[in-house]
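Engineer: with the sequence up front, the predicted model follows.
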Amino acid sequence: MNTNFRAAVNRQGRRIAIAGIGAVATVGIAAMPAQAASWTSSITGGAPGFESHRWSDDGASNNIQFTGCRDDYQDKTVGVTLRKDVTGPDPEYSTAQYTACFGGGTSSGTWKSKGSGDFYFAVNYQYNGVHVWVTKVGVYF
């Protein structure tokens, strides 16, 4: 074989090897399991019983933070109840009373693991007539 042909074959082989490694890396990334992720949002005029969107976790504790709260009756407290989305009545866990968020601070509640599943929180669950606005809602798990 002449040296030019050999060099061309080696270059072609390297290109194929690099393309193959890139394909394996891409498949490896795509095959990674999806991980639960924390999220942030806000609440505008949340009526009693307002429900957040659902999130799935694998049994971690849940921390829910509110920053910048106000309500329409100047009660300066908002009840946050963790709930689990299941078939049939959704179980509810303890209700945290958030007050620091009304003074410009952040209110926070942490619920220990309730097993894996889909969760959400309800605001002022079973209260009458109090709407709430929250500038920043953070859910961490």
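Structural biologist: Arrived safely, thanks for sending.
Engineer: make it CA atoms for all contacts and neighbour counts henceforth
Structural biologist: Fine.
Engineer: how near is the one residue sitting closest to the centre of the chain to Asn63?
Structural biologist: Residue closest to the average C-alpha location in the chain (CA atoms, centre = their mean): Ser38, at 3.1 Å. Distance, Ser38 to Asn63, using CA to CA, to the nearest Å: 10 Å.
Engineer: another structure for you, compare them:
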Amino acid sequence: MNPMRLSALRESGRRTAVVGLGVAAVVGLAVSPAQAASWSSSLSGVSNGFESRRWSDNGGATNIEFTGCTSDGSVVNVTLHKDLSFQPDPYYSTASFTNCFNGTNATSSGNWGDHGSGSYYFSVNDGSSYRAWVRTLSVNY
């Protein structure tokens, strides 16, 4: 076979393979299952009305966990809020975290149902004068 023709066939085969892999990658991304998102941090001496960072949620339940709590009091109250522009932010139930005070690996958690897509945050100890420290906090949504 002519070496020039063989080279052209190889180049054509390479292009077909690259296009095929590209299509497979796009199809794989389109049909992959939705993944839950999360983030972790800590708190140091936060007081009344402290607001966490915001996160964007496409809908679904939200779980917040505190591990290794200390406070001026004996409880850390956590309230979930939806961040709305140009109007008051709605808030949802408050979870009272007490178990996380039972040692550095003790965990308290709160679960909030689906409140739709949007930007969310939580506040700590609204209406209380207590400060709180949390070794590890996790937000899963």
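Structural biologist: Sure, I can see it. All values derive from a computational prediction rather than experimental measurement.
Engineer: grab the nearest non-local neighbour of the residue nearest to the centre of structure 1.
Structural biologist: The shortest distance from Ser38 of structure 1 to any non-neighbouring residue, by CA to CA, 6 or more residues apart in numbering, is to Tyr140 (4.7 Å).
Engineer: which parts of structure 1 are strands?
Structural biologist: 39-46, 50-51, 55-57, 62-71, 78-85, 92-98, 106-111, 117-123, 132-140 (DSSP state E).
Engineer: out of the ones you listed, flag the one nearest Val27 of structure 1.
Structural biologist: Nearest to Val27 of structure 1, of all the strands of structure 1, is strand 55-57, at 24.8 Å by CA to CA.
Engineer: compared with structure 2, how much does that closest one deviate?
Structural biologist: Strand 55-57 of structure 1, aligned to structure 2 and superposed, deviates on average by 1.4 Å (mean CA distance after the TM-score superposition for structure 1).
Engineer: what's that strand packed up against?
Structural biologist: strand 117-123 (3 or more CA pairs under 8 Å, 6 or more residues apart in numbering; DSSP states H and E).
Engineer: residues contacting the closest residue to Glu92 of structure 1 other than its chain neighbours?
Structural biologist: Nearest non-adjacent residue to Glu92 of structure 1, counting by CA to CA, 6+ apart: Arg83, 4.5 Å away. By CA atoms under 8 Å, 6 or more residues apart in numbering, Arg83 of structure 1 lies in contact with Asp90, Pro91, Glu92, Tyr93, Phe119, Tyr120, Phe121, Ala122.
Engineer: need the residues you listed in a markdown table (columns: distance to Val9 of structure 1 and neighbour count).
Structural biologist: Formatted as a markdown table, the contacts of Arg83 of structure 1 follow (distance: CA to CA, whole Å; neighbours: other CA atoms under 10 Å):
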| residue | distance to Val9 of structure 1 | neighbour count |
| --- | --- | --- |
| Asp90 | 65 | 11 |
| Pro91 | 66 | 10 |
| Glu92 | 67 | 15 |
| Tyr93 | 67 | 14 |
| Phe119 | 58 | 19 |
| Tyr120 | 59 | 18 |
| Phe121 | 62 | 25 |
| Ala122 | 66 | 21 |
